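A.B. asks: next comes the sequence, and after it the predicted model I'd like to discuss.
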Amino acid sequence: MASEWLSLFDDLYKAFGETALMVGVSTVFAIIGGLPVGFLLYIADRKLFWDNPLVSSVGSLLVNVIRSVPFVILLVLLLPLTQFVLGTTIGPAAASVPLSVAAIAFYARLVQSALFEVDPGIIEAAQAFGASPARILGIVLFREAMPGFLRGLTITLISLIGYSAMAGIVGGGGVGDLAIRFGYYRYQTNVMLVTVFILIVLVQFVQIAGDRLATYSDRKGS
């Protein structure tokens, strides 16, 4: 029994390491790609500093298309892109490619929504004081929307944890792959229960940490 649990611990350690890699990489790309895309959609939609209906329509359509495709299908659709970028379609690094694409589109829409929640009067006041567009975007809007950005990032991170569980379908490994291989195919219910319990704890930790960061940012901004 002791050796069985020791082996299970080793498998869990490896699986969670793979999940952490997938979620970590895609979260970084969500921030790097999602923030500017969200700002771009907001600026084009509100006609703030830049009036470009084509960018607004095409960008919004592209984001909606990516978000509309179920992730398990997106995994398969982006296999050629993954092969082109990394030279392989197997492993947690390969699964990070479709995860990153989904994360950028998902977070970009949340960033845009957070920006729309900023009081337009604040922007008008900044413009009246002669603030440059870069200053309004980089300081005024960013600071005012920061709590929304953090809440959106929390939602994105939790969604990515769920998405990463599907990565085993294309050989990505991770917690989902472990639960399916041992908990489903081998009827090892203990593996399934332990995996689900740890995922619940992980998601609760991310949610609580994200809420506290957003609250702290909101108080600091005010």
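C.D. replies: Arrived safely, thanks for sending.

A.B. asks: use CA for all of it now, contacts and neighbours both
C.D. replies: OK.

A.B. asks: in the chain, which helix is the longest?
C.D. replies: helix 2-46 (DSSP state H).

A.B. asks: neighbouring contacts of whichever helix or strand comes after that helix?
C.D. replies: Using DSSP states H and E, the helix or strand that follows helix 2-46 in sequence is helix 53-68. With contact meaning CA atoms under 8 Å, 6 or more residues apart in numbering, helix 53-68 is reached by 41, 44-45, 101-102, 105-106, 108-109.

A.B. asks: is it possible to export the residues you listed to JSON lines including distance to Arg135?
C.D. replies: Below are the contacts of helix 53-68 laid out as JSON lines (distance: CA to CA, whole Å):
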{"residue": "Leu41", "distance to Arg135": "18"}
{"residue": "Ala44", "distance to Arg135": "17"}
{"residue": "Asp45", "distance to Arg135": "19"}
{"residue": "Val101", "distance to Arg135": "29"}
{"residue": "Ala102", "distance to Arg135": "30"}
{"residue": "Ala105", "distance to Arg135": "25"}
{"residue": "Phe106", "distance to Arg135": "26"}
{"residue": "Ala108", "distance to Arg135": "21"}
{"residue": "Arg109", "distance to Arg135": "22"}
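
A.B. asks: below is structure B, check it against A:
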Amino acid sequence: MHKGNFKEMYLNTEQLDLGKFKVATSETLYMTVVSMLFVIIIGLILGLLLYNLGKSKRIGAKIFYNLLSIISNICRSVPFIILIILLIPFTKALMGTFLGAKAAIPSLVISAAPFYGRLVEMAFREVDHGVLEAANSMGANKWELVTKVLIPESLPALISGVTVTVITMIGFTAMAGAIGAGGLGGLAYQEGFMRNRPTITLFATICVLVIVFMVQWLGDWAVKKTDKR
């Protein structure tokens, strides 16, 4: 490809509309932040359930653990673009529409919460059993064990899990944009690909990469701040 053709295709600034990029970026951030609030809450609960059930030797607990594991694996394994299509009736019933940034949130949460839940379970399993036994011998109840020992001791791993999940979520929002959720993915697909404007696609991709790099940097910084080792 000649330099002139490359510049004409990918560096044609006349195609760029900063207003649309601001709206698309705000939609991507909205979908990511709101979804992650639900993902963190549900993921912590799910991870704690899996952790406690996995330790139990009771038959009922093992059955429930296997059931949760199967449901979690199914939600994690279904490709997101397929999941969001399968959930259109549910999304429409819950949100009143299956289009727009708000409509993408249920699918994002259902897809990412089991993923983060597994990361939470693994983080809890890494906590030193001696620390838990010491707290238990001092009379700590289950709530205190979770809030004062389990979560603080596994905080770096939990934050690292959040970082990975957020980056995954940003990728999901881009896919959701291709079927009407908006955001930078929607801008890249609708305005860039469908209208043959490669410059828009390129700059939308750059915006996504900048967000991902910022999230990774913040996550790494938070992990270092909370790591006691």
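C.D. replies: All right, it came through fine. Quantities reported herein were computed from a predicted structural model and do not represent experimental measurements.

A.B. asks: what's the TM-score for these two chains?
C.D. replies: Remark: TM-score between the superposed chains equals 0.92 [TM-score structural alignment, normalised by the length of structure 1]; 219 aligned residues with a CA RMSD of 2.2 Å.

A.B. asks: thinking again about what came up before, what is the orientation angle of the longest helix of structure 1 with helix 53-68?
C.D. replies: Relative orientation of helix 2-46 of structure 1 versus helix 53-68 (axes from the mean of the first three to the mean of the last three CA atoms, to 10 degrees): 160 degrees.

A.B. asks: what do we get in structure 1 for Val149 of structure 2?
C.D. replies: Under the alignment (TM-score structural alignment), Val149 of structure 2 maps onto Val140 of structure 1.

A.B. asks: and that match, how many neighbours?
C.D. replies: Residues lying near Val140 of structure 1 (other CA atoms under 10 Å) number 17.

A.B. asks: cool, and Gln190 of structure 2?
C.D. replies: By other CA under 10 Å, 20 other residues sit near Gln190 of structure 2.

A.B. asks: gap between it and Leu53 of structure 2?
C.D. replies: Separation of Gln190 of structure 2 from Leu53 of structure 2 (CA to CA, to the nearest Å): 46 Å.

A.B. asks: now swap in Gly19 of structure 2 and tell me
C.D. replies: The gap separating Gly19 of structure 2 from Leu53 of structure 2 is 50 Å, by CA to CA.

A.B. asks: neighbour count winner among the two?
C.D. replies: Leu53 (19 against 9).

A.B. asks: so what's that one up against?
C.D. replies: Counting by CA under 8 Å, 6+ apart, Leu53 of structure 2 makes contact with 61-62, 64-65.

A.B. asks: how does it look with 6 Å?
C.D. replies: 61, 65 (CA atoms under 6 Å, 6 or more residues apart in numbering).

A.B. asks: counterpart of it in structure 1?
C.D. replies: Under TM-score structural alignment, Leu53 of structure 2 pairs with Ala44 in structure 1.

A.B. asks: just give the closest residue to its match, not the sequence neighbours.
C.D. replies: Of all residues not flanking Ala44 of structure 1 in the chain, Ser56 sits nearest, at 5.2 Å (CA to CA, 6 or more residues apart in numbering).

A.B. asks: whatever helix or strand Leu94 of structure 2 lives in corresponds to what range in structure 1?
C.D. replies: Leu94 of structure 2 belongs to helix 88-95 when assigned by DSSP H and E. Mapping helix 88-95 of structure 2 onto structure 1 (TM-score structural alignment) gives residues 79-86.

A.B. asks: report the distance from that stretch to the chain centre.
C.D. replies: Chain-centre distance of stretch 79-86 of structure 1: 20 Å, with CA atoms, centre = their mean, to the nearest Å.
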